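Colleague: Show me the folded form of this:
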Amino acid sequence: MDKLWLYTSTLAKGLPVTISLSVSAIIVACGLAILLTILLTSQKAVLTSIIRGYILVFTGTPLLVQIFLIYYGLARFEAIRDHLPLLWDLFSRPWFCAFLALALNSAAYTTLIFHGALKAVPDGHWQACAALGMNQRQTLKVVLPYALKRALSSYSNEVIFVVKGTALASTITLMDLMAYNQFLNGRYYEFSIFIITGAIYLLINGFLSIIMRIIEKKALAFESQ
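Modeller: Predicted structure coming up:
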């Protein structure tokens, strides 16, 4: 029992970093994904090509590589080190680099989810808005919330993926839950440490799943009223 308490209390020290990374990345990624989804409907070839290129890069490469490129790669640019001290200060911080990589990665996947939901909106909704003389901006104000509600089920999986993705933040010296797991394993080398770590991630993701289900049910119930 003493060891169990020692392992759990030590691992708990990494929870604030894991939770702050997860919440910050999820909020920023969701907002960015909504913006990109709207821009994808603009029918502007150059803009849509840039967005699709961004999505291709961040969905086609491993998250770990993205974290390394942001944290280690930007240090090679002398222009940032010598002429942009504020920006260099941000990119020299492990938490910010991990947050940025997670947010950009999640935003790419979330944009695919939201844009797919928008394309799946029945033609009748678009035709009804057109019949009322609505322009594209007004139509999106009506259709986009409907699409986002339908995307909540798929989006909840992405939220969980972000939490699990925070485990990679330990690779750039960030003391999150996984980093404390590695610290304990290096000192005591016991399999139970991994079981406890997995149980903590399971509890976090289980809690998030319940919250997402409640949000989805309330959103759909509000729509049916």
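Colleague: make it CA atoms for all contacts and neighbour counts henceforth
Modeller: Fine.
Colleague: how about the longest helix along the chain: buried residues?
Modeller: Secondary structure assigned by DSSP state H gives helix 191-224 as the longest helix of the chain. Across helix 191-224, burial judged by 16 or more other CA atoms under 10 Å covers 193-194, 196-197, 200-201, 204-205, 208-209, 212, 215-216, 219.
Colleague: any chance of these in TSV, plus distance to Asn185?
Modeller: Formatted as TSV, these follow (distance: CA to CA, whole Å):
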residue	distance to Asn185
Ile193	7
Phe194	8
Ile196	12
Thr197	11
Ile200	16
Tyr201	17
Ile204	21
Asn205	23
Leu208	27
Ser209	29
Met212	33
Ile215	38
Glu216	39
Ala219	43
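Colleague: Run through the neighbouring helices and strands of the longest helix of the chain.
Modeller: Using 3 or more CA pairs under 8 Å, 6 or more residues apart in numbering; DSSP states H and E as the contact criterion, the elements in contact with helix 191-224 are helix 2-12, helix 136-165, helix 177-188.
Colleague: To compare against the first, here's the next sequence to fold:
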Amino acid sequence: MSDNFIYYLKVILQGLPDTLSLGILGIISAGLLAVILSCLLSLNSCVITKIIRTYIIIFTGSPLLVQLFLIYYGPSQFGDILNKVPTFYEIISSPWFCAYLALTLNSAAYTTQIFYGALKSVPQGQWQACEALGMNKRQTLRIVMPYALKRALSTYSNEVVFVVKGTALASMIPVMDIMGYSNQLNGDYYDFSIFVVAGLVYLLINGLLSTIMRIIEKKALTFEN
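Modeller: Next up is the predicted model:
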């Protein structure tokens, strides 16, 4: 049993680079996109607000797996047209890139709600103080946004973990991440313990990630202690 565990672990860990790259880059991209969208929502432009809210409804209201399939298989329907731009078509037909794009867009929709909610919860006194100093809305956001982001960390840390968990779906298109190698092993050996090993690897990654987020949150909120 221990020999099988070690063998399974060695094979499954071959997918760790893809899992970590999808998770880390997805978290960073989604976070940056969410900051931009939250700021745009705060500007109260009717057209922009409707577009962003439609995007949020679509990506929070549909399963990540469906989004993954649409992004991966969708462009192939226009292969004749896209083949005229081979470099672009090669990128958007890459399983890894499609998984990254789906994770980013999905997480950014949820994260925008978190960050925008944090912005709305900023005391009105801070907004009024900036206005009294003659700052416009964009200048005020530069002052208020860092404070709001710090307050959002406790909720955002959950979304960070969800992104890493979401990478497991990438094997469906297929990406050879942790789950990709787990499925491959299961096809060869039909051993349920393969997924126990995979689960332990994910548990370790998410446990480490949660610890890091708690440390960041503690340091970021020291100003309130």
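Colleague: TM-score of the superposed pair?
Modeller: The pair, once superposed, lands on a TM-score of 0.96 when counted by TM-score structural alignment, normalised by the length of the first structure; 224 aligned residues with a CA RMSD of 1.3 Å.
Colleague: Would you mind giving the helices and strands packed on helix 191-224 of the first structure as CSV with mean neighbour count and distance to Ala45 of the first structure added?
Modeller: Shown next, in CSV, are those (neighbours: other CA atoms under 10 Å; distance: least, CA to CA, whole Å):
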stretch, mean neighbour count, distance to Ala45 of the first structure
helix 2-12, 14, 48
helix 136-165, 17, 17
helix 177-188, 18, 42
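Colleague: Out of the ones you listed, which is closest to Gly73 of the first structure?
Modeller: Closest approach to Gly73 of the first structure among those is made by helix 136-165 (19.8 Å; CA to CA).
Colleague: how close does the closest one sit to the second structure?
Modeller: Aligned to the second structure and superposed, helix 136-165 of the first structure gives a mean residue distance of 0.7 Å (mean CA distance after the TM-score superposition for the first structure).
Colleague: His115 of the first structure: neighbour count?
Modeller: For His115 of the first structure, the count of nearby residues is 21 (other CA atoms under 10 Å).
Colleague: Next one: it from Leu152 of the first structure, what distance?
Modeller: To Leu152 of the first structure, His115 of the first structure is 13 Å away according to CA to CA, to the nearest Å.
Colleague: go on, Ile196 of the first structure?
Modeller: 30 Å.
Colleague: again, but for Ile80 of the first structure
Modeller: Distance from Ile80 of the first structure to Leu152 of the first structure, by CA to CA: 39 Å.
Colleague: ok, now Pro94 of the first structure?
Modeller: Distance of Pro94 of the first structure to Leu152 of the first structure, computed by CA to CA: 31 Å.
Colleague: just to revisit the earlier point, dump the helices and strands packed on helix 191-224 of the first structure into a markdown table; add distance to Leu87 of the first structure as well.
Modeller: Shown next, in a markdown table, are these (distance: least, CA to CA, whole Å):
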| stretch | distance to Leu87 of the first structure |
| --- | --- |
| helix 2-12 | 31 |
| helix 136-165 | 24 |
| helix 177-188 | 26 |
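Colleague: These: which one's closest to Ile67 of the first structure?
Modeller: helix 136-165 (10.5 Å).
Colleague: And that closest one, what does it pack against?
Modeller: Short answer (3+ CA pairs under 8 Å, 6+ apart): helix 136-165 of the first structure packs on helix 15-40, helix 94-119, helix 123-131, helix 191-224.
Colleague: what angle separates the shortest one from helix 136-165?
Modeller: Yep, that's helix 123-131 of the first structure we're talking about. Between helix 123-131 of the first structure and helix 136-165, the angle comes out at 140 degrees (axes from the mean of the first three to the mean of the last three CA atoms, to 10 degrees).
Colleague: residues making contact with helix 123-131 of the first structure?
Modeller: 139, 143 (CA atoms under 8 Å, 6 or more residues apart in numbering).
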